[in-house]
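Colleague: Following is a predicted model, sequence given first.
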Amino acid sequence: MRVIVENDYQSMSRKAALLLASQVNLKPNSVLGLATGSTPEGMYQELVEMYHRGEIDFSEVVTFNLDEYYKLPPENEESYHYYMQENFFKHVNLHPENTNIPRGMVEKVETECWYYEEKIRRAGGIDLQVLGIGSNGHIGFNEPGDRLNVTTKLVELTEETIESNSRFFDSLDKVPRKAISVGMATILKARRIILLASGKNKAEAIKKTINGYVDTRIPSSLLQTHPETTLIIDEEAASLL
């Protein structure tokens, strides 16, 4: 596990964008695993600027997002479909048919989960997976527990995650209680992984991710078992190391 500590959020975002751009420039048809939330926003902004400067071409890239809220329409401003369109997809030359996000409005959830895994397999697997991290160590919506989902599944969100995500919604009761999330085994099959973390509220989770035991109660700690994982964090997130 490689750890890169940058001075601040902007520097962290720029470093992450450079690593992702390097992947795409070396392999134009890369398969990217993408994350949502406040932390990757700066990285997406940097990538959009790089695209407009002619420094990167996404025309052959295929993307798979980690998760989506269950029963939240894609046009809802808090859905991850909407997030990806507004923060990244519509600003670069990704082909819409090459972007993939779990469909939260489906009735047959098990079929959707199986199909999503199959699409990743047919694409050749994830070349570079981008991750954020929750304050409880969750990645994607793989929440702490005695057992973790292996593949893409419908998951129950913890009260801590619901409370944390309520800042994006009008009220706590508007936050979905379930989500479709790519599982830990699928994440760990990615050839390379970069995890981003910013702020003091992530410091404890980062400490346990790097220096703690490998424990399903800290899902991010499983990244210790991956041979090509890079953590890009700011000084506040690194304050307990």
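Modeller: Arrived safely.
Colleague: use CA for all of it now, contacts and neighbours both
Modeller: Noted.
Colleague: ends of stretch 187-194, how far apart?
Modeller: 11 Å (C-alpha to C-alpha, to the nearest Å).
Colleague: contacting residues around it?
Modeller: Residues outside stretch 187-194 that contact it (C-alpha atoms under 8 Å, 6 or more residues apart in numbering) are 16, 125-131, 223, 226, 228-232.
Colleague: Show me what counts as buried in that stretch.
Modeller: Applying a neighbour-count criterion of 16 or more other C-alpha atoms under 10 Å, the buried positions in stretch 187-194 are 187-188, 190, 192-194.
Colleague: For these, give me a markdown table that also has distance to residue 21 and secondary structure.
Modeller: Output for those, formatted as a markdown table (distance: C-alpha to C-alpha, whole Å; DSSP: H, G, I helix; E, B strand; the rest coil):
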| residue | distance to residue 21 | secondary structure |
| --- | --- | --- |
| 187 | 20 | helix |
| 188 | 21 | helix |
| 190 | 17 | coil |
| 192 | 13 | strand |
| 193 | 14 | strand |
| 194 | 13 | strand |
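Colleague: which among these gets closest to residue 108?
Modeller: residue 187 (22.9 Å; C-alpha to C-alpha).
Colleague: Sort out for me which of the contacts of stretch 187-194 are in strands.
Modeller: 128-131, 229-232 (DSSP state E).
Colleague: quick revisit: quick one: which of the contacts of stretch 187-194 has the most company?
Modeller: For the contacts of stretch 187-194, the largest neighbour count, defined by other C-alpha atoms under 10 Å, is 27 neighbours, found at residue 16.
Colleague: before we move on, the earlier item: which of the ones in strands among the contacts of stretch 187-194 sit farthest apart?
Modeller: 128 and 232 (14.1 Å).
Colleague: In this structure, where's the longest helix?
Modeller: helix 9-26 (DSSP state H).
Colleague: adding another structure so you can compare the two:
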Amino acid sequence: MKVLTRESREAAGAAGAVVVRACVQANPDAVLGFATGSSPLPLYDALADFGLDFSGVRGFALDEYIGLPPGDPRSYGAVIDSEVVQRLGMRPGSVLLPDVAAGDLEAAAREYEQAIRDAGGVDLQILGIGHNGHLAFNEPGAALDSRTRVEQLAERTRRANARFFDSPDQVPTRCMTQGIGTILDARQLLLVAHGADKADIIARALQGPVTPDCPASALQLHPRVTVILDQAAAAGLR
């Protein structure tokens, strides 16, 4: 595991963008895994400034809410479209999301796993980390070999995401998420995090025991991980 620190969230995002750029330059048809939330936004900002050709890149989203109406701007599909596909000049529809409108959600989860396999797997997975250590929407207690599935959101996660909604009651209670095992199948992982409020969980994830109680600790099991933090988020590391 390679851990890099930078002086600010913007600098950390720019350093993460350099890792993504190297992947795409080496393979213009790369398959990328895209995260949403606040952590990767500076990375996407920097990537847009690079002006890199993303026309051949395909991607998969980590997760999606269940229960939002189609086209809802708070859905991760809408965020991916505006922050990633349009800004980076990717082809429309080139980033797939779980089909949370399917009549059979379990079948939709299996089909999403198959779509990732059919694409040849993910070359580089971009990740953030939740305050309780969740990766994607794998909440504490998730099995470290879990696959794409329907998941119940923890109340702390819902409270953290309430800032994107008019009221906490509007935050969905369920989602479909890639499993930890699915994430670990990617050939390279890139975690970007910032802020003093992430320092404790970063320390647990990177230097504590590998345990389902901290899903992000599964990063320690992967052979090729880059973690880029601002100084505040890195403050708890030994």
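Modeller: Sure, I can see it. Nothing here was measured: the structure is a model prediction, and the numbers come from that model.
Colleague: from the contacts of stretch 187-194 of structure 1, which single one is nearest residue 104 of structure 1?
Modeller: residue 131 (19.9 Å).
Colleague: how far away is the residue nearest the centre of structure 1 from residue 215 of structure 1?
Modeller: Central residue of structure 1 (C-alpha atoms, centre = their mean): residue 35, 2.4 Å from the mean position. According to C-alpha to C-alpha, residue 35 of structure 1 and residue 215 of structure 1 sit 22 Å apart.
Colleague: How about residue 230 of structure 1?
Modeller: Taken as C-alpha to C-alpha, the span from residue 230 of structure 1 to residue 215 of structure 1 is 19 Å.
Colleague: so how far is residue 123 of structure 2 from residue 27 of structure 2?
Modeller: Residue 27 of structure 2 is 9 Å from residue 123 of structure 2, by C-alpha to C-alpha.
Colleague: Could you do residue 64 of structure 2 as well?
Modeller: 21 Å.
Colleague: What of residue 237 of structure 2?
Modeller: For residue 237 of structure 2 relative to residue 123 of structure 2 (C-alpha to C-alpha), the value is 28 Å.
Colleague: just residue 2 of structure 2 next, same as before
Modeller: Distance from residue 2 of structure 2 to residue 123 of structure 2, by C-alpha to C-alpha: 17 Å.
Colleague: Structure 2: helices as residue ranges?
Modeller: Using DSSP H, the helices of structure 2 run over 9-26, 41-50, 76-80, 87-88, 105-118, 155-161, 180-184, 199-207.
Colleague: Can you give me the buried ones in the first one?
Modeller: Of the residues in helix 9-26 of structure 2, those scored as buried under the neighbour-count criterion (16+ other C-alpha under 10 Å) are 9-17, 20-21, 23-24.
Colleague: go on, the second one?
Modeller: Buried residues in helix 41-50 of structure 2, defined by neighbour count with 16+ other C-alpha under 10 Å: 41-48.
Colleague: That one - contacts with which helices or strands?
Modeller: Under the contact criterion of 3 or more C-alpha pairs under 8 Å, 6 or more residues apart in numbering; DSSP states H and E, helix 41-50 of structure 2 touches helix 9-26, helix 87-88.
Colleague: Mind putting those helices into CSV with distance to residue 103 of structure 2?
Modeller: Shown next, in CSV, are the helices and strands packed on helix 41-50 of structure 2 (distance: least, C-alpha to C-alpha, whole Å):
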stretch, distance to residue 103 of structure 2
helix 9-26, 35
helix 87-88, 32
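Colleague: Which one, of those helices, ends up nearest to residue 143 of structure 2?
Modeller: Comparing the helices and strands packed on helix 41-50 of structure 2 by C-alpha to C-alpha, helix 9-26 comes nearest, at 27.6 Å.
Colleague: Check which helices and strands that closest one sits against.
Modeller: Counting by 3+ C-alpha pairs under 8 Å, 6+ apart, helix 9-26 of structure 2 packs on helix 41-50, strand 189-193, strand 225-230.
Colleague: any chance of those in CSV, plus distance to residue 79 of structure 2?
Modeller: Listed next are those as CSV, based on distance: least, C-alpha to C-alpha, whole Å:
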stretch, distance to residue 79 of structure 2
helix 41-50, 10
strand 189-193, 18
strand 225-230, 22
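Colleague: among those, which is nearest residue 116 of structure 2?
Modeller: Per C-alpha to C-alpha, nearest to residue 116 of structure 2 of those: strand 189-193, 15.5 Å.
Colleague: In structure 1, what range does that closest one match?
Modeller: The aligned range for strand 189-193 of structure 2 in structure 1 is 193-197, by TM-score structural alignment.
Colleague: can you check stretch 120-139 of structure 2 too?
Modeller: Under the criterion TM-score structural alignment, stretch 120-139 of structure 2 matches residues 124-143.
Colleague: With stretch 218-227 of structure 2 instead?
Modeller: Counting by TM-score structural alignment, stretch 218-227 of structure 2 corresponds to 222-231 in structure 1.
Colleague: what's the matching stretch in contact with?
Modeller: 1-4, 188, 191-197, 209-210, 214-216.
Colleague: Residue in structure 2 paired with residue 88 of structure 1?
Modeller: Matched by TM-score structural alignment, residue 88 of structure 1 corresponds to residue 84 in structure 2.
Colleague: Measure how buried that match is and give me the count.
Modeller: 22.
Colleague: Next: residue 104 of structure 2.
Modeller: 10.
Colleague: What's the match for it in structure 1?
Modeller: By TM-score structural alignment, residue 104 of structure 2 lines up with residue 108.
Colleague: Ok, residue 206 of structure 2 next?
Modeller: Using TM-score structural alignment, residue 206 of structure 2 lines up with residue 210 in structure 1.
Colleague: so who does its match touch?
Modeller: Taking C-alpha under 8 Å, 6+ apart, we find residue 210 of structure 1 in contact with 1, 221, 224.
Colleague: Any of those residues buried? List them.
Modeller: So, of the contacts of residue 210 of structure 1, 221, 224 end up buried under the neighbour-count rule (16+ other C-alpha under 10 Å).
Colleague: Quickly name whichever of the contacts of residue 210 of structure 1 is closest to residue 171 of structure 1.
Modeller: residue 221 (31.4 Å).
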